[in-house]
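A.B. asks: Okay, sequence plus prediction incoming.
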Amino acid sequence: MVDQVKLMIAEEQKFQGKALSLSHTKTAITTMKEKFTEQQLQMFEQSCFGHLLRIEDLKWTSPIVHGLLLRKADPKTVSQLNGIKFIVGNKVIQFTAQQFCIVTRLRFGNLPFILIPTNENCSLKRKYFANDKTVNLLELEKAFLKCDDEDDVLKLGFIYFAVFVLLGSEKHVHIDMRYLKLAEDLEEFGKYPWGAITSE
């Protein structure tokens, strides 16, 4: 019942704001298309992320996102909380992680164990980040742009897309180093439950 569900932010406490998107979608996809060969681009298009190349021209509408976030239901007043719920009009609507994965066509499930990469067990770590315990988005981007090894360009490109487009963050933020190890096997990289990560 809508009457029992309360807003997280009461109507009288609404405020003007601008919801930010930290995804570098347009820039990242343009960079990848310029860096990849035709064959590499075709391989990427056939991957778990391929269909997402079409979001390059997707417009971010911060007023709509901000308005919807102001309608978020207080979880303490919601029974059977599954995902995120909003009060829109006179109805409670919800958006679940499973629905997110259906819309994005990304896998959903338990996160598998991935070894922490070292110079001994991960060639990407050894070749491009041998002296680094952590790597931020800017350093990853530099390595991707400078890379001239055909196989490594593709592997770094997958990580680049994941962190720049799907996960989105400021360029000084560190990436999860385990993605370097995961990208060594692109088949396993494609099976990774990216939907579970991005819907959090």
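C.D. replies: Yes, it's here. Numbering: from 1, shown residues only.

A.B. asks: Only C-alpha atoms from now on, for both contacts and neighbour counts.
C.D. replies: OK.

A.B. asks: Against Leu106, how distant is the most centrally placed residue in the chain?
C.D. replies: For the chain, the residue nearest the mean C-alpha position is Leu166 (2.1 Å; C-alpha atoms, centre = their mean). According to C-alpha to C-alpha, to the nearest Å, Leu166 and Leu106 sit 10 Å apart.

A.B. asks: quick one: contacts for His66?
C.D. replies: If you count contacts by C-alpha atoms under 8 Å, 6 or more residues apart in numbering, His66 has them with Gly17, Lys18, Ala19.

A.B. asks: For burial, what's the neighbour tally of the second one?
C.D. replies: Think Lys18. Lys18 has 13 neighbouring residues, counting by other C-alpha atoms under 10 Å.

A.B. asks: three-state assignment of it?
C.D. replies: Look at Lys18: counting by DSSP: H, G, I helix; E, B strand; the rest coil, its state is coil.

A.B. asks: which stretches of this structure form strands?
C.D. replies: In the chain, the strands defined using DSSP state E lie at 84-88, 91-95.

A.B. asks: Output the ones you listed in JSON lines; the columns should cover mean neighbour count and distance to Lys125.
C.D. replies: Below are the strands of the chain laid out as JSON lines (neighbours: other C-alpha atoms under 10 Å; distance: least, C-alpha to C-alpha, whole Å):
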{"stretch": "strand 84-88", "mean neighbour count": "18", "distance to Lys125": "37"}
{"stretch": "strand 91-95", "mean neighbour count": "14", "distance to Lys125": "37"}
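
A.B. asks: Can you lay out those strands as JSON lines showing distance to Leu138?
C.D. replies: Converted to JSON lines, those look like this (distance: least, C-alpha to C-alpha, whole Å):
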{"stretch": "strand 84-88", "distance to Leu138": "32"}
{"stretch": "strand 91-95", "distance to Leu138": "32"}
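
A.B. asks: can you tell me which of these comes nearest to His174?
C.D. replies: Closest to His174 of these is strand 84-88 (C-alpha to C-alpha; 27.2 Å).

A.B. asks: tilt between the closest one and strand 91-95?
C.D. replies: 150 degrees (axes from the mean of the first three to the mean of the last three C-alpha atoms, to 10 degrees).

A.B. asks: adding another structure so you can compare the two:
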Amino acid sequence: MGDGKESQGQAPTDSSKTASSNKKGMSMSKLLVPFQDHFLGRVTYRDGRALVDIKKRFVELGLIERAEESPFKKFLLASEFHFLGVLVHELMLRKIATQKEDEVHFFLGLKSCRFSVRNFSLVTGLNFSFAASQAELDEHLTSDRLINEHFNDVEKVKLLQLENAFKTCIVVEDVYKLGLCLLVEGVLNSIERNLNIWRDILKIIKDINNFFSYPWGKFSYKRLLNSCKKGMQRLKAN
């Protein structure tokens, strides 16, 4: 027993140190951006104004409780958070190669970590499968009422136009529908205000239940994944 205790208290041998160093070296060699090419930076993000505006208008019109029972409740119930751009930047620099196209892998604390659709689903609680049939979807894509009444039947609708329509609309049910569309495009997809939204979203919202059954989680995760997989080297010059 004495020998056993002594062996537990012994410092790591040279061979164990070498093995640990080799393991670290092998993992570091998998970095998509070599360690010697790492650079200081800060990741920017869309501010949370869209979500704040949505929650505020919903509260004013007595819609917030209804919205908090929707599939987007985790976003509406979430408290304010502080985004750390430097932390996210450093995380992106530690990406490592993976053959799984639907995941992003990182090398953190001498360990390989991954971010997958499962993690995203647990955090957001969003739907990833579409229960309605294609025929049911096509049926709802024929309704142009919101586009006609709030956007003068234009071919393209920008996020800024959607924001303005949401803020100025006086029909409570339409405010609710426009707010949900804004939540998807302005929060989940987080597009620039001068870019066009997906126009069909204003048709799908005709039926709230159909809208909620749409796989917003699948589409927003794909968008996030594409953003995470962007190379960091091209940002070095900035």
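C.D. replies: Looks like it came in fine. Bear in mind the structure is a predicted one, so any value in this text is a computation, not a measurement.

A.B. asks: Now the TM-score, please.
C.D. replies: TM-score for the superposed chains, counting by TM-score structural alignment, normalised by the length of structure 1: 0.86, backed by 194 aligned residues with a C-alpha RMSD of 2.4 Å.

A.B. asks: still on that earlier bit, tell me the counterpart of the residue nearest to the centre of structure 1 in structure 2.
C.D. replies: Here Leu166 of structure 1 is matched to Leu188 in structure 2, going by TM-score structural alignment.

A.B. asks: ok, now how distant is the closest residue to that match other than its chain neighbours from Asn226 of structure 2?
C.D. replies: Residue nearest to Leu188 of structure 2 in three dimensions, not counting chain neighbours: Ser220, with 5.9 Å by C-alpha to C-alpha, 6 or more residues apart in numbering. Distance from Ser220 of structure 2 to Asn226 of structure 2, counting by C-alpha to C-alpha: 10 Å.

A.B. asks: neighbour-wise, which of those two wins?
C.D. replies: A count of neighbours by other C-alpha under 10 Å puts Ser220 above the other of Ser220 of structure 2 and Asn226, at 20 against 12.

A.B. asks: thought the more buried one was touching Ser190?
C.D. replies: No. The pair Ser220 of structure 2 and Ser190 does not pass the contact test of C-alpha atoms under 8 Å, sitting 9.3 Å apart.

A.B. asks: what is in contact with these two at once?
C.D. replies: Among the neighbours of Ser220 of structure 2, none is also in contact with Ser190 (C-alpha under 8 Å, 6+ apart).

A.B. asks: ok, back up a step: could you dump the contacts of His66 of structure 1 into TSV with distance to Met32 of structure 1 added?
C.D. replies: Putting these into TSV (distance: C-alpha to C-alpha, whole Å) gives the following:
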residue	distance to Met32 of structure 1
Gly17	32
Lys18	29
Ala19	26
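
A.B. asks: Just name the closest of these to Val173 of structure 1, please.
C.D. replies: Ala19 (19.4 Å).

A.B. asks: Show the contacting residues for that closest one.
C.D. replies: By C-alpha under 8 Å, 6+ apart, the contact list for Ala19 of structure 1 reads Ser62, Pro63, Val65, His66.

A.B. asks: What lines up with the last one in structure 2?
C.D. replies: Read that as His66 of structure 1. In structure 2, His66 of structure 1 lands on His89 (TM-score structural alignment).

A.B. asks: hey, where'd the helices end up in structure 2?
C.D. replies: For structure 2, the helices defined by DSSP state H occupy 2-9, 14-28, 49-60, 64-67, 73-77, 85-93, 117-124, 134-140, 145-151, 159-168, 172-182, 201-204, 208-213, 216-228.

A.B. asks: ok, for the alignment partner in structure 2 of Ala28 of structure 1, nearest residue in space, not its chain neighbours?
C.D. replies: Alignment note (TM-score structural alignment): Ala28 of structure 1 maps to Ala50 of structure 2. Once flanking residues are discounted, Ala50 of structure 2 sits nearest to Gly186: 6.1 Å by C-alpha to C-alpha, 6+ apart.

A.B. asks: so how far is Trp198 of structure 2 from that neighbour?
C.D. replies: From Gly186 of structure 2 to Trp198 of structure 2 the distance is 11 Å (C-alpha to C-alpha).

A.B. asks: What of Asn209 of structure 2?
C.D. replies: 19 Å.

A.B. asks: With Gly48 of structure 2 instead?
C.D. replies: 20 Å.

A.B. asks: can you check Val52 of structure 2 too?
C.D. replies: 22 Å.

A.B. asks: got it, and Glu136 of structure 2?
C.D. replies: Glu136 of structure 2 is 19 Å from Trp198 of structure 2, by C-alpha to C-alpha.

A.B. asks: Looking at the two, which one has more neighbours?
C.D. replies: With neighbours defined as other C-alpha under 10 Å, Glu136 of structure 2 and Trp198 compare such that Trp198 has more, 14 against 11.

A.B. asks: count of residues packed around Thr142 of structure 2?
C.D. replies: Thr142 of structure 2: 12 surrounding residues under other C-alpha under 10 Å.

A.B. asks: dump the residue contacts of it.
C.D. replies: Thr142 of structure 2 neighbours (C-alpha under 8 Å, 6+ apart): Lys203.

A.B. asks: How about Gly50 of structure 1?
C.D. replies: Neighbouring residues of Gly50 of structure 1 by C-alpha under 8 Å, 6+ apart: Phe44.

A.B. asks: and if you look at Tyr128 of structure 1?
C.D. replies: Taking C-alpha under 8 Å, 6+ apart, we find Tyr128 of structure 1 in contact with Ala143.

A.B. asks: what does it align to in structure 2?
C.D. replies: Here Tyr128 of structure 1 is matched to His150 in structure 2, going by TM-score structural alignment.

A.B. asks: Pull up the gap between that match and Asn196 of structure 2, please.
C.D. replies: Where Asn196 of structure 2 is concerned, His150 of structure 2 sits at a distance of 15 Å (C-alpha to C-alpha).
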